[in-house]
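**Student:** no sequence for this one, just the structure:
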């Protein structure tokens, strides 16, 4: 051991007690041993960027806790398992020379050992230790100096331990296995060690940016840079000419727009929010479950990440940014509605990375250009971005149709040329109980949405006293923008770094948004309240014997297990009994004691909210429920007929629920589901056809309950098709008129039959239905002319009538006749 190391160790021993008190570290991922398949029998060498006795001490304790070889300092040429290897050796106490090549000899020795012991696993595990999460400003040496332990001197290190010791975290990287195919052991050892050294240096550089984020730009410089950009300058000149204002006045307006929009990211605020939110989440939630984040950590090193979560609650963006920060990733800049920019929340959110946008850019070219330039600078700088493509929060539990504005601006920014390729990261955020549940019930009953304000914020205190169960953050399958465009736009590369305006952007964004929604839905979490709600909603009075409910939940879970929807889908790990208990504890279901067996029911406002939670997972059961619906009026059906029915109704279900199966995959999917339903006894096999179980068996009851999940959707399709049939010969319907009459009929049926589903008469769903009718050739529609139903539409209507119950059919016919006699006025095409 050198004299310098002896001095360092002696100094550290003097400060051992205060060091242990000052330093508190957590590691990412939570279980690196499992995530990277590390074994205590492996020969593990920890690779750090810079030598530091204090970091070795921290790492030693954490590796012991993980039951891995304990990290220790080894100055020998052949590091033993648990030894620490340093890419940059810091200068000795009385020297100014860094040793930048010493580690290569260590790696060469390890390679030789691997050759001699081919059956042993030698692994180099990169370890990054960060003190605080401040990337520093571009033109602030001091802030960078005191936030980076690896680059600062010994005095700076002491300051960091004093002020940021409790903000320390350790991040483990993907190991380099020396016996893997990627490492050429037949090559000269010195060349291989040099290659591994280069890989490690690149890794540490990229990992630092992925965890810290790029250095932030001075706000004054940001404003000046955006206003001085070519696009903004051109619009300033154009606006000055059009409005007869001076260029200086228009320039001032542009500067105001930048200040209105731009985030004012503050690492200090992020640390404060992380601490405050930790206490809040611990108080109101039983835990935050995160799934599929491993791939995101790897993508963050080489890609520009665009997080695209579903939007259910105001807590969505807080939860996502908080968890990304805890997982060692740089928190994203978040596109927030300008309605949230009120005192004091606006300032806090802005410092937390929020940038604000108006609901509409229409008629304000200067604002639109400034916003586009700001977004482009974020993307080009490598700052992760988050936005909700649905626009607003879903009040029905379903994904809303994508608003394509932000997607279009992202693609246009990419075409201008940015440093990293863009990857969209779909994120499903699920709640066992909604924070805004009560307010949603009021809005669905017709109350106006309350404007966000400080007064409304004060009212949240009562809600914070309640219990909301568990939260799920599931990262879906990433979508690489370049790959998507390669598959869908042949000539898109011709528009890279050119002045040509891409005319295909608007049309492609609709498809891109739908694909992102499908990937969000594929990452859904199936929790207690969702399953209990779906099961109870299938009963006439939303009540069920507890034993039967447990059996129904087991059947639903078994269906998802045997025929998985997606590898990204997260199923509940609890038993059916535990799921029911959780729903009762959350106040979403009630248990009534009865001598013949306890009854579980949904009461009051929870009846409306239960449709919200059921809609979270409806897409998982849509096809099984449709298959079950076919047997409500048929005892025997052939496989070919089942597939034909599913193929007929699937385009409507796919558009409405963002189901990810391609139409060509349906036959195979239906066959798998039929086999699964046979195994569970939900269906039986006759000589040639599938048939229902005997009506006295529990399996028959479960089949009928399963069929109820999709009934509201089928009834909605029947409404529109029935109107087309009713007016086929006498009246020419226009598109808007068909949508409006469908909505009116749905409202009437909902009132007559007590349908609690708030989305049953949603005008947007009918708008999408009419769109599918046109795309699939069921209607002929030309601009300026009415809608004409085709023979194919009549056949679809007949198929639908064959599977709907007789009372539902009669109700549809009566309600349709009443609308027909009302002789609706023609509505002009919009």
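**Tutor:** All right, it came through fine. In this text the structure is predicted, and so the values were computed from the model without any measurement. Numbers count the residues shown, from 1 in each chain.
**Student:** alpha carbons only for contacts and neighbour counts from here, please
**Tutor:** Will do.
**Student:** residue ranges for the helices of the stretch 301-450 of the chain, please.
**Tutor:** In the stretch 301-450 of the chain, the helices defined using DSSP state H, counting those that start in this stretch lie at 316-326, 345-351, 365-381, 405-416, 437-444.
**Student:** oh, I was asking about the stretch 451-600 of the chain
**Tutor:** Using DSSP H, counting those that start in this stretch, the helices of the stretch 451-600 of the chain run over 454-458, 460-463, 481-488, 505-522, 528-537, 546-562, 576-585.
**Student:** where exactly do the strands run in the stretch 251-400 of the chain?
**Tutor:** Ranges of strands within the stretch 251-400 of the chain are 287-291, 304-309, 333-337, 354-357, 385-386, based on DSSP state E, counting those that start in this stretch.
**Student:** excluding its backbone neighbours, what's nearest residue 317?
**Tutor:** Excluding its sequence neighbours, the residue lying closest to residue 317 (CA to CA, 6 or more residues apart in numbering) is residue 334, at 7.6 Å.
**Student:** and residue 48, what element?
**Tutor:** strand 43-50 (DSSP states H and E).
**Student:** run the chain-centre distance for that strand.
**Tutor:** Put simply, strand 43-50 sits 33 Å off its chain's centre (CA atoms, centre = their mean, to the nearest Å).
**Student:** check stretch 627-634 too.
**Tutor:** Put simply, stretch 627-634 sits 35 Å off its chain's centre (CA atoms, centre = their mean).
**Student:** and that stretch, end to end?
**Tutor:** By CA to CA, to the nearest Å, the extent of stretch 627-634 from end to end equals 11 Å.
**Student:** that one: which residues count as buried?
**Tutor:** For stretch 627-634, a neighbour-count test (16 or more other CA atoms under 10 Å) marks 627-632 as buried.
**Student:** assign residue 144 to helix, strand or coil.
**Tutor:** Of the three states, residue 144 takes helix under DSSP: H, G, I helix; E, B strand; the rest coil.
**Student:** below is an additional structure, to be compared with the one above:
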């Protein structure tokens, strides 16, 4: 590719001997990571190249020259040739002022002067062109295990540093230098577009666009240029919504304006992060050692798609919430891969001594669990989110509101989503993208505490003592971790679909479409998290072993079952971003033994794999992580637990009936017709595997005898979903037993939870999520939304014969023994209080 003049004089042009000497010294120490690696492919063939960097400085010029040489690009330190007019001594310029060691008015030229010279030359030669290549240079981006602790203090930031500090940064962090080449811009094309404008205005516009480009790249790599925390707090307190809330609070609580203002200021200080680049770099250095100690590897998938979206967008990270490790892990991964860590919404319970200030400087801002009754706190918090939004700060929060104790995605709490949409309507400077993230573990630090909480034990409050006590986790090994970036949700596209008139809506109004749009966004985020699931060996072991009463299975059967699951997920992909372990069934079993999830019992007729005691209970968490991937297959299997033959049309009819409840519980991605198509494809898969046979007309499905391998595989697969239908039947049975107009939705939830707990005790169901109150609440809500039940004027639940039809369909799935057991355990309705006896008539005088 020819990018400079091909004359002999041009070929002989070389940098001065002084620059070559300094460059050799610097090259012996500096190690450059280029992005993209094949930067030469970006250039326009045959057009002279002029590089544009952000700041002048000898080190930046030499780093640019080294990067160009390593990438096979034209030199930046030779005169720019190929254009007529005044010849420049170098083929680069910066968008900032040149700082001279000694004050020299001749060298303090306007930043636009080099650009103006090139524009003048092109105006004199209409047939010539120059391509401008913006190049961003960062010294000290990513720490590694060999990095010195002191080097974190001299990492790249927004401050323009002096020569001595730059020299220290090169000495300490020169081996972690990042050079990013951007797509070139044809200067001739710009001049043609702006030919009607004055020359000075065109030059200023090009310079402004270049400066904005460098700010955008720097913001994506090291984070936005945040002012001091006190400045952000002052902006929050002085904002109009907060001042109005402050005045209202002063009147309501009989406070002076000064007292109310101080309370608002204290709230803002309690909330606000105190982001520090050196602290973030220090934490990254520490966490690198921490992950290597407790994990066998951290795998990240689909990150390249995020990297392509992040520049120019306001990115809101919305991961699933499984562990306290989630936000540390995600921030560390982003930082080490060249994207600034987000500001993270953390519960105020984590604002502990020592830990709180560290998290705050790492980008955490704290919020109370509930602040609906505190109008001033709500106004301050909303304004703080808006201020971050206006400053271009990426955010991270968990739409579930808290950590999942069951391994399933929780029903979303939409408060932060609503604040984000309002901030966008108020400050829509950049497009917003929500980035769902799935985080999959093979062992959880909090596993035992989750089991205790689901069993009724109170949640242990976070404390400094508890934090110190948890240091013992460093002695354990937690397997591998997968972080999958799901399909992003673009806010503008969602608004255009849900509310086409949103652009005409004022930021402070409450339009009728707002609540619907927030709910739709929350559901889409959860669906996309599930569509980016990672299926690890422990997930597959859990789905298989927990289907047996004693959590045990013969090795030969377990191998067959694992092969069935892997084939089902591979042949019928749930989503393009789902990742599946590449281990064979035999390797999966060996790995589960290594991780101490299973125990092998030797036997002459064949070894047995089992998971004992609490290990089996803990495995239910990892089964629930991927339960949605098996929903269609498990539902079909449930239909054949008590039936050997069933019409294909009957399976489809029941699928349409049950799908809304499964979709709400598992955040499945299909509409009703899409689920039917999935059911049909899964049936065909089972036929190919020999699990089903078809009659001559292909209308009736037949499974093998109950003692056969095919029936065993179906029963094992069905078990993962069977408990959901048992919960559904509990709710229906309790409601029918009490009758209409007798209990409220909240009372039904409590009665269902108690019934499930008792059933679990009597039948030794080692699945704490079986009596999770939130799951019953979601099912009852779906019954209400589909008008199967409704609330009367007194707040009690009413229903008609449609509920009895639903109960009849349960016979297809649940055995008579299970149904009768649930009906027996369902609590009897309390007898209605007898009406008070009428008062006795007054005694009459006999004389009367």
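**Tutor:** Arrived safely, thanks for sending. Given the structure is predicted, the values throughout are model-derived calculations rather than measurements.
**Student:** before we move on, the earlier item: quick one: which of the helices of the stretch 301-450 of structure 1 is nearest residue 775 of structure 1?
**Tutor:** Nearest to residue 775 of structure 1 among those is helix 405-416 (23.5 Å), distances taken as CA to CA.
**Student:** how distant is the closest one from the center of its chain?
**Tutor:** 20 Å.
**Student:** quick one, strands of the stretch 601-750 of structure 1?
**Tutor:** Counting by DSSP E, counting those that start in this stretch, the strands of the stretch 601-750 of structure 1 are 636-637, 684-685, 690-691.
**Student:** is it true that residue 575 of structure 2 touches residue 531?
**Tutor:** Yes - shown here, residue 575 of structure 2 and residue 531 form a contact pair, counting by CA atoms under 8 Å, at 5.4 Å.
**Student:** more neighbours, the two?
**Tutor:** residue 531 (28 against 17; other CA atoms under 10 Å).
**Student:** any idea what the more buried one aligns with in structure 1?
**Tutor:** Matched by TM-score structural alignment, residue 531 of structure 2 corresponds to residue 522 in structure 1.
**Student:** contacts only, for the counterpart of the residue nearest to residue 317 of structure 1 in structure 2.
**Tutor:** Residue pairing (TM-score structural alignment): residue 334 of structure 1 is matched to residue 344 of structure 2. Counting by CA atoms under 8 Å, 6 or more residues apart in numbering, residue 344 of structure 2 touches 327, 363-365, 395-397.
**Student:** any chance of CSV for these, columns neighbour count and distance to residue 241 of structure 2?
**Tutor:** Shown next, in CSV, are the contacts of residue 344 of structure 2 (neighbours: other CA atoms under 10 Å; distance: CA to CA, whole Å):
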residue, neighbour count, distance to residue 241 of structure 2
327, 22, 30
363, 25, 24
364, 27, 23
365, 27, 20
395, 22, 22
396, 25, 24
397, 21, 23
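**Student:** and which of those is nearest to residue 36 of structure 2?
**Tutor:** Here the nearest of those to residue 36 of structure 2, counting by CA to CA, is residue 395; it sits at 26.3 Å.
**Student:** just send the strands of the stretch 251-400 of structure 1 back as CSV, with distance to residue 57 of structure 1 too.
**Tutor:** Listed next are those as CSV, based on distance: least, CA to CA, whole Å:
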stretch, distance to residue 57 of structure 1
strand 287-291, 29
strand 304-309, 34
strand 333-337, 35
strand 354-357, 37
strand 385-386, 36
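**Student:** how about these, which one is nearest residue 576 of structure 1?
**Tutor:** Closest approach to residue 576 of structure 1 among those (CA to CA): strand 287-291, 19.1 Å.
**Student:** packing partners for that closest one?
**Tutor:** Helices and strands touching strand 287-291 of structure 1, by 3 or more CA pairs under 8 Å, 6 or more residues apart in numbering; DSSP states H and E, are strand 470-475.
**Student:** which residues in structure 2 does the strand it packs on match up with?
**Tutor:** Using TM-score structural alignment, strand 470-475 of structure 1 pairs with 480-485 in structure 2.
**Student:** by how much does the matching stretch deviate from structure 1 on average?
**Tutor:** Average distance, stretch 480-485 of structure 2 versus aligned residues of structure 1 after superposition (mean CA distance after the TM-score superposition for structure 1): 1.2 Å.
**Student:** identify the residues contacting that stretch?
**Tutor:** Residues outside stretch 480-485 of structure 2 that contact it (CA under 8 Å, 6+ apart) are 295-303, 306, 330, 435-442, 532-534, 577.
**Student:** list the residues that contact the counterpart of residue 331 of structure 2 in structure 1.
**Tutor:** Aligning on TM-score structural alignment places residue 331 of structure 2 opposite residue 321 in structure 1. If you count contacts by CA under 8 Å, 6+ apart, residue 321 of structure 1 has them with 331-332.
**Student:** mind redoing it with 10 Å?
**Tutor:** Residue 321 of structure 1 makes contacts with 270, 273-274, 327, 329-334, 352-353, 386, as judged by CA atoms under 10 Å, 6 or more residues apart in numbering.
**Student:** can you redo those residues as CSV, where the extra columns are distance to residue 92 of structure 1?
**Tutor:** Converted to CSV, the contacts of residue 321 of structure 1 look like this (distance: CA to CA, whole Å):
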residue, distance to residue 92 of structure 1
270, 36
273, 40
274, 38
327, 34
329, 33
330, 33
331, 37
332, 39
333, 41
334, 45
352, 40
353, 41
386, 45
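**Student:** all set, thanks.
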